[in-house]
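K.L.:
The sequence and its predicted three-dimensional model are supplied below.
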Amino acid sequence: MADKLEKTAITPSTHTAPPAKFSHGVRKGNLLQVAGQVGFLPAVEGQAPTPAGPSLREQTLQTFANVKAILEEGGASWEDVMMMRVYLTDVDHFAEMNAIYNEYFADLKEAPSARTTVYVGLPAGLLIEIDALAVLG
């Protein structure tokens, strides 16, 4: 029987512990799955998580920063991302989110990742959530 690959939880110092029994990211072999991230500002010990701001732009850019922190902690970059899933709370935000997304990834050197966008309910004040799957190596 082949050795089982180790599964490692990823939690950057910018993130608080998850509110339930899950990891912000998990790496196993050359796969890194980033759990759904929202636009919370970096963690401050003793304070509740705070959204980056009320606007979709502020929250989207912070969400990208939160996903990127987990990718980097797990040894990956945006170039390694194969799939992203975007969860929006309002269908009317789709065009604005696409514009922010295109601007953010304008300098990506390799082919962009695949992406799915769906509409969901999130806790009050949160407008967007993003998860990602990266393949390293």
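P.N.:
Arrived safely, thanks for sending.

K.L.:
alpha carbons only for contacts and neighbour counts from here, please
P.N.:
Will do.

K.L.:
mind listing what the residue nearest to residue 90 when sequence neighbours are not counted touches?
P.N.:
Take residue 90 and drop its neighbours on the chain: the residue closest to it by CA to CA, 6 or more residues apart in numbering is residue 119, 6.6 Å away. Going by CA atoms under 8 Å, 6 or more residues apart in numbering, residue 119 touches 87-91.

K.L.:
Also residue 126?
P.N.:
Neighbours of residue 126 in contact, by CA under 8 Å, 6+ apart: 38-39, 51, 59, 89.

K.L.:
what's the longest helix in the protein?
P.N.:
Longest helix of the chain, by residue count under DSSP state H: helix 56-73.

K.L.:
in that helix, what's buried?
P.N.:
Buried residues in helix 56-73, counted by 16 or more other CA atoms under 10 Å: 56-57, 59-71.

K.L.:
Of those, which pair is most distant in space?
P.N.:
56 and 71 (22.1 Å; CA to CA).

K.L.:
about what we covered before: taking the contacts of residue 119 one by one, which sit in helices?
P.N.:
In helices, judged by DSSP H, none of these are found.

K.L.:
this is the other structure I want to compare:
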Amino acid sequence: MSKSIIQTDNAPAAIGTYSQAVKAGSTVYLSGQIPLVPATMEMVSEDFSEQAVQVFENLKAVCSAAGGDMSHLVKVNIFLTDLGHFAKVNEIMAQYFNQPYPARAAIGVAQLPKDAQIEIDGVMVLPE
């Protein structure tokens, strides 16, 4: 099985030793996205809702670069520095997904890169 690297200027550039996504067969593994604005590589704002929207927009851009869209995500992991934002994440996530929803985990963490309040990674399966 071959693998290919997915890269787009419409999502933040990798800030470490990783790729935005890796495609292996019809499966795409998306690296975690934090709320960086791709053009500036700066945090969108300190507001949690704005950060969450930016993260979903970044994921959407990587999905598109891989030849899919958000409906092809089968699993997402949401990392939050404050689990009190869980309801807000559900509200914002509903703007990006329709049923059937992907499998999901929400994990509370002590800290995220660049002091982000949210990070999301995922696994996407492209149509055959």
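P.N.:
Nice, thanks for sending it over. These numbers were taken from a predicted model, which means no experiment stands behind them.

K.L.:
After superposing, what score do the chains get?
P.N.:
For this chain pair, the superposition-based TM-score is 0.89 by TM-score structural alignment, normalised by the length of structure 2; 126 aligned residues with a CA RMSD of 1.5 Å.

K.L.:
quick one on the thing from earlier: which one of the buried residues of helix 56-73 of structure 1 sits closest to residue 31 of structure 1?
P.N.:
For the buried residues of helix 56-73 of structure 1, the nearest to residue 31 of structure 1 is residue 71 (10.7 Å; CA to CA).

K.L.:
What lines up with the closest one in structure 2?
P.N.:
Aligned by TM-score structural alignment, residue 71 of structure 1 pairs with residue 63 of structure 2.

K.L.:
on that earlier part again, please check the contacts of residue 126 of structure 1 and keep the buried ones.
P.N.:
In the contacts of residue 126 of structure 1, burial by neighbour count holds for 38-39, 51, 59, 89, counting by 16+ other CA under 10 Å.

K.L.:
so how far is residue 112 of structure 2 from residue 74 of structure 2?
P.N.:
Per CA to CA, to the nearest Å, residue 74 of structure 2 is found 23 Å from residue 112 of structure 2.

K.L.:
Looking at those two, which one has more neighbours?
P.N.:
residue 74 (17 against 14; other CA atoms under 10 Å).

K.L.:
that older thread, nearest to residue 134 of structure 1, of the contacts of residue 126 of structure 1?
P.N.:
residue 38 (18.1 Å).

K.L.:
quick one: that closest one and residue 59 touch, right?
P.N.:
Yes: judged on CA atoms under 8 Å, residue 38 of structure 1 makes contact with residue 59 at a distance of 7.2 Å.

K.L.:
for structure 1, what spans make up the strands?
P.N.:
7-10, 25-28, 31-38, 81-88, 114-119, 128-135 (DSSP state E).

K.L.:
Rebuild the ones you listed as TSV, extending it with distance to residue 19 of structure 1.
P.N.:
Below are the strands of structure 1 laid out as TSV (distance: least, CA to CA, whole Å):
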stretch	distance to residue 19 of structure 1
strand 7-10	15
strand 25-28	14
strand 31-38	12
strand 81-88	19
strand 114-119	22
strand 128-135	15
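
K.L.:
between those, which one is nearest to residue 105 of structure 1?
P.N.:
It is, among those and with distance given as CA to CA, strand 81-88, at 11.9 Å.
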